[in-house]
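Peer 1: Below is the sequence, then the predicted model.
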Amino acid sequence: MRAEARIFLILTAFFLIVAPVYWFTTHETTGTAALILTFFLSLMITGYLALIARRIDDRPEDKREGEIVEGAGEVGFFPPQSIWPLFCALSLAFVMVGIVIGWWIVIIAGALGVVSLTGMIYQYYRGEHAH
């Protein structure tokens, strides 16, 4: 996490320099406010990454002499194919169409959305991929 914290520290310094320069050259309040908020956002991310970097052990990416072999192992869990995201997206699409055409479609699509979201949440508790 140290490398990521350094990258965001550079971004924070960049926005700290750019925001006043932008204000003095354009005198635009909207862009200046956006740059100031971007500065605070990158400062917040920098602080979070720096705190996390102190808590965890060194990763191979953080070591100067780190090798690729050190990062080998299980990467994470990748879900198998699932049809439920398609049904969730279709339900949301029907809700949007229902807002335009008629509220009765929103009610039906909302019920289908609850069913499809429940199916997506509980897909690993039954069937072939249950654990």
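Peer 2: Yep, that arrived.
Peer 1: use CA for all of it now, contacts and neighbours both
Peer 2: Noted.
Peer 1: ranges for the strands of this structure?
Peer 2: In the chain, no strands are defined using DSSP state E.
Peer 1: R2 reaches G47, doesn't it?
Peer 2: No: counting by C-alpha atoms under 8 Å, R2 stays clear of G47, with 11.0 Å between them.
Peer 1: middle-most residue in the chain, spatially?
Peer 2: Centrality entry for the chain: nearest residue to the mean C-alpha point is I45, 12.6 Å, by C-alpha atoms, centre = their mean.
Peer 1: Quick one: residues contacting it.
Peer 2: Counting by C-alpha atoms under 8 Å, 6 or more residues apart in numbering, I45 touches A5, F8.
Peer 1: residue contacts, the nearest residue to L49 once chain neighbours are set aside?
Peer 2: Leaving aside its sequence neighbours, L49 sits nearest to A5 (C-alpha to C-alpha, 6 or more residues apart in numbering; 5.2 Å). Each residue near A5 by C-alpha under 8 Å, 6+ apart is listed here: I45, T46, G47, L49, A50.
Peer 1: Comparison target below:
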Amino acid sequence: MKVEAWVFGILTVFVLVVAPIYWLMSDDPTGTTALVMTFFLALLVTFYLSVTGRRMDERPEDRKEAEIVEGAGELGFFPPHSWWPLWCGVTMAVVALGIVFGWWLFIVGCGVGIITLSGFIFEYYRGDHAH
């Protein structure tokens, strides 16, 4: 992960240099704010990747003399298809519409939201994909 940390570190430095130049040349508060937020997000990813890279053993991808067969094997758990994000999104739309049209719809949306969020969280604890 050291290469990835370096890539995001270079991006962080680039945005750090570009943001004040952009602010001085354009006087645009929106773009300047976006660049400052981009700096902090890139800094966050850089920090995470550098700390994780120091804690992990060396990966085959990090060595030049590594063979392809060294990277074989199980990579992790990748979830199958799920309908729960769709229902969570619909519920969030109902909650937002409840703020606009009436508090009764907001309360109904929050009640349905508890059910959909619970289904989304506990999806892999029961049913076909339980593990």
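Peer 2: Thanks, I have it. Here the structure is a predicted model, which is why all the values come from computation and not from measurement.
Peer 1: List the TM-score for the superposed pair.
Peer 2: TM-score for the superposed pair, counting by TM-score structural alignment, normalised by the length of the first structure: 0.76. Supporting figures: 130 aligned residues with a C-alpha RMSD of 2.6 Å.
Peer 1: For R2 and G47 of the first structure, indicate the residue with more neighbours.
Peer 2: R2 (19 against 15; other C-alpha atoms under 10 Å).
Peer 1: Please tell me how far the more buried one sits from R54 of the first structure.
Peer 2: When C-alpha to C-alpha, to the nearest Å is the yardstick, R2 of the first structure and R54 of the first structure sit 9 Å from each other.
Peer 1: Now the longest helix anywhere in the first structure: buried residues?
Peer 2: Criterion DSSP state H: the longest helix present in the first structure is helix 29-55. Residues of helix 29-55 of the first structure classed as buried by neighbour count (16 or more other C-alpha atoms under 10 Å): T32, L35, I36, T38, F39, S42, L43, I45, T46, L49, A50, A53.
Peer 1: Now do the same contact list for the fourth one.
Peer 2: Going back to what we said before, that points to T38 of the first structure. For T38 of the first structure, the contacting residues are F15, by C-alpha under 8 Å, 6+ apart.
Peer 1: all helices of the second structure, in order?
Peer 2: 2-26, 29-55, 84-101, 103-121.
Peer 1: The first one versus helix 29-55: what angle between them?
Peer 2: Between the axis of helix 2-26 of the second structure and that of helix 29-55 there is an angle of 160 degrees, by axes from the mean of the first three to the mean of the last three C-alpha atoms, to 10 degrees.
Peer 1: Now helix 2-26 of the second structure: buried residues?
Peer 2: A5, F8, G9, L11, T12, V15, L16, A19, Y22, W23.
Peer 1: excluding its backbone neighbours, what's nearest the third one?
Peer 2: If I follow you right, that is G9 of the second structure. T46 (5.6 Å).
Peer 1: quick one: that neighbour from V108 of the second structure, how far?
Peer 2: T46 of the second structure is 42 Å from V108 of the second structure, by C-alpha to C-alpha.
Peer 1: cool, W87 of the second structure as well?
Peer 2: From W87 of the second structure to V108 of the second structure the distance is 14 Å (C-alpha to C-alpha).
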